[in-house]
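Here's a sequence, model it:
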Amino acid sequence: MSGYLIYHPSRVVSDFETTRVYYDNTNGNQDPYVWNPKFLHTYCHITQMSPQVGNINFWVSGDTFPNFNNLYCDLVFVVAEKLYWENSNTIEISDSIVDTDEAYNDHYRWFWQHHYQRRRRFTLKANPESSFQPQNISQELIDIVPFLLEQGFTLIQLRQNLRSGFNSKPMGLGLIAIKLYSWLNQYANIKLYGDELQKIRKKNTILASLSEAGKNCL
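All right, here's what the predicted structure looks like:
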């Protein structure tokens, strides 16, 4: 079982009563999309990957890019479905792929930001039972650099493998993906799952994507 490290900008963080959530900003497309029982990934960095069902993908952000010293994991995404769109450059809210009205508003409808010429567009949906946002006892994201160093990586290698020019690119993990999953599953005192996050989204309309502004996935 393999997977990817996927670097993206630091997350917005908000408290909803006793629950703290790290998520994509709402100024446009939210990707990966966490306010759904099955987390969603359609756009950011997806053309730089060859994702398959069973992959374990880890979304991370650092203290700075590209010369980070920390990689904080905000999402463990176990790919359960890879669903191809009928039309790569448009999708209706009534399409069977679309989960909810909220998911369409916040995620699917932003296809115009990423026009395809020949590629077939697909959406990855996560396993709702094994995918989660990992946090420590203080509700902070967990730095995975210590684990990766124990596996034989150096900081220089990580910085090089996650960089493409001035931007980031996904880094393949091979069999280390399952080890990292086990490590995070063990050390995460708090795990937030999609069904809980969806309830938060429904209660807080401020989380809706409202702007038509473009956004850089880094």
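
only C-alpha atoms for contact and neighbour calcs from this point on.
Noted.

Kindly list the longest helix within the protein.
Identified as the longest helix of the chain according to DSSP state H is helix 176-187.

for that helix, packing partners?
The contact analysis (3 or more Cα pairs under 8 Å, 6 or more residues apart in numbering; DSSP states H and E) places helix 176-187 against strand 56-62.

Pull the contacting residues for V13.
R20, V21, Y22, Y23 (Cα atoms under 8 Å, 6 or more residues apart in numbering).

Based on its surroundings, how many neighbours for the second one?
The tally of other residues near V21 (other Cα atoms under 10 Å) stands at 21.

Contact partners for it?
V13, S14, D15.

Go again with 6 Å.
Residues near V21 by Cα atoms under 6 Å, 6 or more residues apart in numbering: V13, S14.

Please identify the helix or strand for it.
Using DSSP states H and E, the element containing V21 is strand 19-23.

That strand: what's the following helix or strand?
strand 40-41.

and the gap between K203 and Y22?
17 Å (Cα to Cα, to the nearest Å).

Over to Y4?
20 Å.

L149 - nearest residue in space that isn't next to it in sequence?
L155 (7.6 Å; Cα to Cα, 6 or more residues apart in numbering).

Look at that neighbour and say how many residues are nearby.
Each residue near L155 was counted by other Cα under 10 Å, and the total is 16.

Go through this protein and flag its longest strand.
The residue-count maximum for a strand in the chain (DSSP state E) belongs to strand 71-84.

Okay, buried residues for it please.
L71, Y72, C73, D74, L75, V76, F77, V78, V79, A80, E81, K82 (16 or more other Cα atoms under 10 Å).

tell me which of the residues you listed is nearest to L192?
Of all the buried residues of strand 71-84, L192 sits closest to L75, with 9.3 Å by Cα to Cα.

Quick check: that closest one vs L40, distance?
For L75, the distance to L40 equals 11 Å [Cα to Cα].

what do you get for R159?
R159 is 26 Å from L40, by Cα to Cα.

who has more neighbours, these two?
L40 (24 against 16).

To compare against the first, here's the next sequence to fold:
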Amino acid sequence: MKSIVVSKQKFDFEDFVESNRQFIYLLLIYIAGVLAGSLLFRSLELSKFSNFLSDFITIKSDSLLSVVIDRLSVYLLVYTVTILLGLCIIGFPIINAVPFLCGFEIAVKIAFYYNMHSLKGIGYSLLMIVPEASAFMVILFFTIASSKELSKNIFDISLQKNTEKQLVLKDYLKSFLIYGAGITAISLVNSLIIFLLNSIIKM
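The predicted structure follows:
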């Protein structure tokens, strides 16, 4: 009877980091935004402007349609800005501000709810904000990576740094359409969840 040899492939950490360097870099920028938002909220005592912040942070759930419009408009605004930066010749360094600002906004939201509602605010954030932001940021990271690559290619071709490089916009547009569909689907699902939970959890 022949013995079966099972080969165990070792996890190569360096190879993992190298192959995912782009996304790790974006994640670090996002985390930096979260830290900056948290520190700024505390240092500037933004809690004093709770009524002002409430108008921008609190989701008005009068109807499901209003929630859908609210979330979809925010998602698509960030998504559109990301793509437009990808079409700019100098967009690839500026686009790093997108994950930073997203992290900053999430941190201010969570800090606001914690400041206003203490532990109940943390629970609300874990249910309503963190899952929504995580799902959105996953697709946004892919969009940012494609936009940075597109902008860098436009930059190299414009300055004739790489004369052999050809820009195939069709491939990028196809990716952007897929990401856009994903973001739209996430916004619809999140809107439904937010609407249902807001009817149960009153803040």
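
TM-score of the superposition?
Once superposed, the chains reach a TM-score of 0.27 (TM-score structural alignment, normalised by the length of the second structure), with 92 aligned residues with a Cα RMSD of 5.7 Å.

Now do the buried residues in the host helix or strand of L35 of the second structure.
For L35 of the second structure, the element it lies in under DSSP H and E is helix 21-43. Using 16+ other Cα under 10 Å as the test for burial, helix 21-43 of the second structure gives 23, 26-27, 29-39, 41.

From the contact counts, what lies against the helix or strand that contains S134 of the second structure?
Per DSSP H and E, S134 of the second structure falls inside helix 130-158. With contacts defined as 3 or more Cα pairs under 6 Å, 6 or more residues apart in numbering; DSSP states H and E, the packing partners of helix 130-158 of the second structure are helix 64-86, helix 91-94.

out of those, nearest to L127 of the second structure?
Taking those one by one with Cα to Cα, helix 64-86 is closest: 15.9 Å.

what's that closest one packed up against?
Counting by 3+ Cα pairs under 6 Å, 6+ apart, the packing neighbours recorded for helix 64-86 of the second structure are helix 130-158, helix 169-200.

list the buried ones in the one helix or strand I156 of the first structure maps to?
Element membership for I156 of the first structure, per DSSP H and E: helix 155-161. By neighbour count on 16+ other Cα under 10 Å, the buried set for helix 155-161 of the first structure is L155, L158, R159, Q160.

Just give me the closest of these to P134 of the first structure.
Closest to P134 of the first structure, out of all of these and judged by Cα to Cα, is L158, at 20.9 Å.

give me every residue that touches V68 of the second structure.
Contact analysis of V68 of the second structure by Cα under 6 Å, 6+ apart lists S191.

can we see that at 8 Å?
V68 of the second structure makes contact with S187, L188, S191, L192, according to Cα under 8 Å, 6+ apart.

Could you measure from it over to Y25 of the second structure?
According to Cα to Cα, V68 of the second structure and Y25 of the second structure sit 31 Å apart.

Ok, I122 of the second structure next?
27 Å.

and what of I106 of the second structure?
For I106 of the second structure, the distance to Y25 of the second structure equals 18 Å [Cα to Cα].

Can you tell me the element the nearest residue to Y114 of the second structure once chain neighbours are set aside falls in?
Closest residue to Y114 of the second structure apart from its sequence neighbours, by Cα to Cα, 6+ apart: G121 at 4.5 Å. Using DSSP H and E, G121 of the second structure falls within helix 97-128.

what is the orientation angle of that helix with helix 64-86?
Angle, helix 97-128 of the second structure to helix 64-86, by axes from the mean of the first three to the mean of the last three Cα atoms, to 10 degrees: 160 degrees.

Now helix 97-128 of the second structure: buried residues?
Neighbour counts over helix 97-128 of the second structure (16+ other Cα under 10 Å) mark 98-115, 121-122, 124-125, 128 as buried.

Give me the helices and strands touching it, please.
Counting by 3+ Cα pairs under 8 Å, 6+ apart, helix 97-128 of the second structure packs on helix 21-43, helix 50-57.

Indicate which one of those is closest to A181 of the second structure.
helix 21-43 (20.6 Å).

Near P131 of the second structure, how many residues? Count them for me, please.
13.

just F195 of the second structure next, same as before
So F195 of the second structure, with other Cα under 10 Å, has 23 neighbours.

for S61 of the first structure, same thing?
By the criterion of other Cα under 10 Å, S61 of the first structure has 21 neighbours.

again with A181 of the second structure
Counted by other Cα under 10 Å, the residues lying close to A181 of the second structure total 12.

A145 of the second structure versus that one, what's the distance?
In terms of Cα to Cα, A181 of the second structure sits 17 Å off from A145 of the second structure.

and if you look at A97 of the second structure?
13 Å.

Pick out the residue nearest the middle of the second structure.
Closest to where the C-alpha atoms of the second structure average out (Cα atoms, centre = their mean) is M137, at 2.7 Å.

Redo the contacts of V13 of the first structure as TSV? Include distance to E102 of the first structure.
What follows is the contacts of V13 of the first structure, written out as TSV (distance: Cα to Cα, whole Å):
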residue	distance to E102 of the first structure
R20	20
V21	17
Y22	18
Y23	15
